[in-house]
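S.K.: the following block contains a protein sequence and its predicted model.
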Amino acid sequence: MAAQTSMALKLKQYSDLIIAALIIGVVLLIIIPLPPSLLDFFLILSMTLGMVIMLITMFTTEPLQFSIFPSLLLVTTLFRLSLNISSTRLILGDGAAGKVIEAFGQFVVGGNYIVGAVVFIIITVIQFVVITNGSGRVAEVGARFTLDAMPGKQMSIDADLNSGLITEDEARAKRERLQKEADFFGAMDGASKFVRGDAIAGIVILLINILGGFVIGVVQMDMLITEALMKFTILTIGDGLVSQIPALLISTAAGILVTRASSDGSFGSDLSKQFLNFPKVLLLAGVILGVIGLIPAMPNLLILSMAGVLLYSSRTLMQERKKKEIADQQAEVAQSQKQQKREPENVFSYFQVDPLEIEIGYNLISLTDESQGGDLLQRLAAVRRQCASEMGILVRPIRIRDNMQLSYNAYVIKIRGVEVANGDLMPGHHLAMDPMGQDLKFNGIPTTEPTFNLPAWWVTGQDREFVELNGFTVVDCSTVLVTHLTEIIRQYAHELLGRQEVKELVDVVKEKQPAVVEELVPDMLSLGEIQKVLQNLLKERVPIRDLVTILEALADGARINKDPDYLTDNVRQSLSRSICQRYTGEQGKLSVVTLHPKLEQNIQEAIQQTQFGAYPVLEPQLVRKLLQKLNTVIEDVTMRGANPVLLCSPRVRLPFRRLIERHLPNLGVLSLNEIPANLEVEAIGTVSID
């Protein structure tokens, strides 16, 4: 027993070499003459292989369980053709081809070689016209549908990965399985041509053997015409049957394999389960046969017997179904009695809302398909890294889903299920923007750049090269969408920062600098209070990447006052260098616009404390006039090439920012305490309403 196990392990270890040697041996069969006894063995082996292959396909539950079938089909076809050549050599050379071929010829012909030839031709036609053509067409359609469905399936896998339903390894395994499925159906489409060629070769070999054998028998072996025709016809038909029966089995196996959908059971279990699932059909068929069996000219006994079998089967199946229904009802009643208190319906899944998601139209699916050159998924991963490095926020995986209700080229960006931005893209085109305002004529489709609402054009081919040479900025569709998404994240970063994200960021700091966190949380401030301060910073686009400095400033300020506005200003003073660096020009100067002292005094006196923080309560006309004047000053300064910020006193800064943030969201508002001592400040404008 141990010796047999050792031998099996050695054979398994060198299986690749053994298989390669066997395939080379199959090719050598074409050249090397075989004795009749060895040919008999190989013919029986061919029939056995055909039978085993067909049975394997009947017990598979999905095509990929037998993914080697296309290559195996080629090898078995080559094996049968090699045996055909060897048997032809024996038939024409010796007038005999072993016991297997002779036995098949005698059994089928039955003393009438014309009947045998007709039977062989019918078998060949069935294989060639019916099974081979049908399975080839099914394989072709399956390959086409599989390839067409790949983008949608890949997008579904990526969406599950982005939403966290599956891991990276599971996503990679699903992608590999999807690729293998496409490769399998594509290979089956080509492999079906082997079976068709095999059937054609069988017919040609049949004609050659009969005609060649007839000539050799009459001319070389001095046989009578009828004797030669009888002998070589029997041998040729036997040879053809021995070859075509395995071919018929394998082509049937190919048809079964490509026509089967994935299921939980084998072909036999599925057939019996589904075929006997309609007892009323059997009842109707039995009644029809019973009526036909009453016709005098019909074989009454046979037809009535078949009708009786159908009626009995229908009655038995109906009784079993009724018993099953009664048993199910009893089990349901018992379950309801056992469960006295009905548990509430699980509706928690409906409360899960994605923090950030993108819905795309049908034409934009190609942007997510790597096989079509789409790189949107990699770009989204880069966006998350960019947000972490620039703003210091943790952006959850961004879900992408297709929405057939959108127009084909549209996309929608949602935050917590609510649309915040949208746009249109044109796959296959590039977006061209003119930063210099040239009056250039070219073949482009006018549009509006979705992020900053700038005039732009969709261009392709030579127009793209032309506008690039003329100084236009040209970007692809993925870049347009990613740029829009990045700007949306910057704008709504404070909404994406929840308590869970704050906890994870604080835990990262705690790993390397535990003293900072242990002093602050939870004794001095809760996660919710820290979250409010961080949200205030992000609302004014202040990066929170230096979380250690932020937490230390919070620990220092919380000893005096825990008001979020006070803590926010205290943190901003600690981050003064990084805040001012965003607004400093190339010459290292900070260009500022100031408020007139009288105006600033009026604003300070109007500040009132509300539940949402300090806010200046001014007359509507005064606010309107103030905003108009401020907007005029900012536009004038911007036209001179400066990037201004508004400078005011610490007490006025945050309330005034809240006053203007709806109308001038991108204007930076700094206090005097946030200006580093070594930074040069240049006052280039003053806002006054007098």
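M.R.: Okay, I see it.
S.K.: only C-alpha atoms for contact and neighbour calcs from this point on.
M.R.: OK.
S.K.: check which helix or strand covers Gly685.
M.R.: strand 680-687 (DSSP states H and E).
S.K.: who touches that strand?
M.R.: Strand 680-687 has contacts (Cα atoms under 8 Å, 6 or more residues apart in numbering) with 588-596, 629-630, 633, 637.
S.K.: alongside the first one, take a look at this:
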Amino acid sequence: MAAEARPTILGRIGDMTLPVGILAVMAMMVLPLPVTLLDAFFVGNIVLALMVLMVALHSYRPLDFSSFPSVLLIATILRLALNVASTRIVLTDGHTGSGAAGRVIQAFGEFVIAGNFLVGLLVFAILVIINLVVITKGAGRVSEVSARFTLDAMPGKQMAIDADLNAGLLTPEEAKRRRTDVAAEADFYGAMDGASKFVKGDAIAGILILAINVIGGILIGTIQHSLSAGEAAQTYILLSIGDGLVAQIPSLLLSIATAVIVTRVSSSHDMGKLIGKQMNLRRAWVPVAGVMALLGIVPGMPNLLFIIAAAGAGAMAYFNRDLAEGEDGEVLPPEQGDAAGGEDEDSEGIVPEDVADNAPISLQIGYGLIQMAGGENGALVSRITGIRKEMSKAMGFVVPGVRIRDDLSLPPNQYRIRIGHRIVGEDVVYPDRKLALPGGSSTRKLRGIEVKDPSFGMDAIWILPQQVTEAEADDYVVVEPESVIATHMSQAISSHAADLIGPDDVQALLDNLANSAPTLVESVVPKLVPLHTLTAVLRHLLSGRIPISDLRRILEGLAELSGRNLAAQDMAEAMRPQLTPLLLQQLGPINSPLPLITLDPELEQILIRARQSGDIDGGLVIDNGLAQTIITSLAEAQDKAAGEGKTSVVVVANVLRRAFSAFIRPHMPDAIVIGINELPEMRKVEVVAVIGGQSTLPRPKQ
């Protein structure tokens, strides 16, 4: 128990340190301090200023010291409180001698003044000018400009992160971290813009406090304590300058730290290493040595000093001769230098990502399409982002990010869609043209490049932008080139959704469901249904276009089926009647009739017998002529329904559904096949086509 309580007690003490310290600082402004305690606080103030400066110098980037504005505020308040406390002591006990305000103030005053009041005042004035006019003013201007530029660039940085996330260059965790860094950077520079005003006000306050101490001290010494003007000036000016220097030196250190932080550029080195790395250039030291040598032989100059400086610059040039240089003498970055000096020139520029691309979905584009993905508008990335969101909602799981990469091996206008390492689609688009799809009443043939639409296989024409008005007037549907790729991508994702979900994705869905139904998740997975079995069931459902968004119902159904010792595919088939309504409601309004394509009863019986006589479980072994007739008839019926704006569904007998779906999927991947028992009881239906005939159907193979 004691071991567990100790961190908690220490944590509470740490949490109480700052509030108690702030209260103590406020008390210093009101209550008189002993001289010994005042000396200790002055030394502590100098230590704090030095510590802040060292941390600023050793930070790799400004956000590494994101608490600097708050530290600066606290240090400024502490210093002003010490000024108030020391002023009270100086004006109250200054007449007793130079040691009245403590040994620290006395030592600083006697060391700087050295018996001359005017020298002390001038040295203090110079320190204030350096702090206020040079360092503080410059740092304040840099803070103001940095804050303005950072806030202006924030939307662009957020869009760039979204683009990299959609292109698959970032994981969601990396994107979240980068968004947090962008927001923190904006907050930091905004706070620094205000914090720099603290430094400026502190420098001005130092001047005013010195003037008050000198004038007030002389008046108090001469009027209240009957000192002569000379004695009062000697005592109170020494104490005032010592007090001012004790406060001004930490103020100067914090001003330097502020300037270091706001002028810092993010890198993998601290400031000392960064400056040393960038200034150790042989090409820079050689001319410096030459100029110093020339000055060293000019008569009347301190020749020895210039010769020594020339020798030092020459030594720097000699010791820096080993830096990586190109053949023409140009200094290369370390990465290029390493590559140039490699043992195997054939492996230059090859990284593991070039050998094994593990992106779940990738889009490879020729160089002619790069402008669509990385141009100012980024239209392709935006369209793909919209497609991912729509498909994720429709299918019930988060579709992985799409990695967009250029591929110089492809023709300029070609693109290729891959699911994993498998190519699932490719075609050609023309970024300077638009794709025109003819409508039902189109009569005019447009000039352009005649093609097949990659998504639906319809006749289409790539036309020039100036032909758009003409095409739309003749009932053509004009599509942007990025929409062509995005629609093709949508079709590929829908057809291969089962390949995009794995155990990790399923576990993420379970973790999300556990927030609302923890008992259900805990009792089913993995006690009744192992995670790999659940993953296989979800994959089978997705292969049949069934959404898996209602994971609660899926788990409840699997719990009921767990005792029947079924295979994953059989479990999925048994779950379909409960889940198919989720698919059907996406095809159209539930109040409108559902378009159905049915099979002629005789054809259906033939197919059922073909399935039963097949030597492959669940497969159809039928005559090629019959197969061609079925495929052609189905395609015509679906095209007719699509022309009327309807998405039709093929309905077959329950025992035939799985085999018939596998039969037509290679020819019609978008066709939806359901069993008669999967039709919702309360849903209106409309039979738009019946496939088959009574006299022309070939018989199945025996």
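M.R.: Sure thing, it's come through. Please read these numbers as outputs of a predicted model, since none were measured by experiment.
S.K.: so after superposing, what's the score?
M.R.: Once superposed, the chains reach a TM-score of 0.58 (TM-score structural alignment, normalised by the length of the first structure), with 550 aligned residues with a Cα RMSD of 6.6 Å.
S.K.: just the closest of the contacts of strand 680-687 of the first structure to Val418 of the first structure, please.
M.R.: Leu630 (32.3 Å; Cα to Cα).
S.K.: burial of the closest one, as a residue count?
M.R.: 23 (other Cα atoms under 10 Å).
S.K.: now it: how far from His596 of the first structure?
M.R.: According to Cα to Cα, to the nearest Å, Leu630 of the first structure and His596 of the first structure sit 11 Å apart.
S.K.: give me the mean distance between the strand holding Gly685 of the first structure and the second structure.
M.R.: By mean Cα distance after the TM-score superposition for the first structure, the fitted strand 680-687 of the first structure averages 7.9 Å away from its aligned residues in the second structure.
S.K.: just to check, Ser576 of the first structure is in contact with Leu672?
M.R.: No - between Ser576 of the first structure and Leu672 there is no contact under Cα atoms under 8 Å: 10.2 Å.
S.K.: neighbour count winner among these two?
M.R.: Applying other Cα under 10 Å to Ser576 of the first structure and Leu672 shows that Ser576 carries more neighbours, namely 16 against 13.
S.K.: what sits against the closest residue to that one other than its chain neighbours?
M.R.: What sits nearest to Ser576 of the first structure in space, not counting adjacent residues and going by Cα to Cα, 6 or more residues apart in numbering, is Glu674, at 4.9 Å. Residues near Glu674 of the first structure by Cα under 8 Å, 6+ apart: 572-573, 575-577, 580.
S.K.: go again with 10 Å.
M.R.: Neighbouring residues of Glu674 of the first structure by Cα atoms under 10 Å, 6 or more residues apart in numbering: 569-577, 579-580, 647, 649-650.
S.K.: give me the subset of those residues that lies in strands.
M.R.: Leu647 (DSSP state E).
S.K.: residue farthest from the centroid of the second structure?
M.R.: Ser226 (71.6 Å; Cα atoms, centre = their mean).
S.K.: confirm that it sits in a helix.
M.R.: No - Ser226 of the second structure is assigned coil when assessed by DSSP: H, G, I helix; E, B strand; the rest coil, not a helix.
S.K.: ok, the residue in the first structure that Met395 of the second structure lines up against to Ala493 of the first structure distance?
M.R.: Correspondence of Met395 of the second structure to the first structure, assessed by TM-score structural alignment: Cys387. Cys387 of the first structure is 9 Å from Ala493 of the first structure, where distance means Cα to Cα.
S.K.: what about those two, which has more around it?
M.R.: Between Cys387 of the first structure and Ala493, counted using other Cα under 10 Å, the more crowded position is Ala493 (23 against 19).
S.K.: want to throw the contacts of strand 680-687 of the first structure into TSV with secondary structure and distance to Val141 of the first structure?
M.R.: Listed next are those as TSV, based on DSSP: H, G, I helix; E, B strand; the rest coil; distance: Cα to Cα, whole Å:
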residue	secondary structure	distance to Val141 of the first structure
Gly588	coil	67
Lys589	strand	68
Leu590	strand	67
Ser591	strand	68
Val592	strand	69
Val593	strand	70
Thr594	strand	72
Leu595	strand	73
His596	coil	77
Lys629	helix	69
Leu630	helix	67
Val633	helix	68
Val637	helix	66
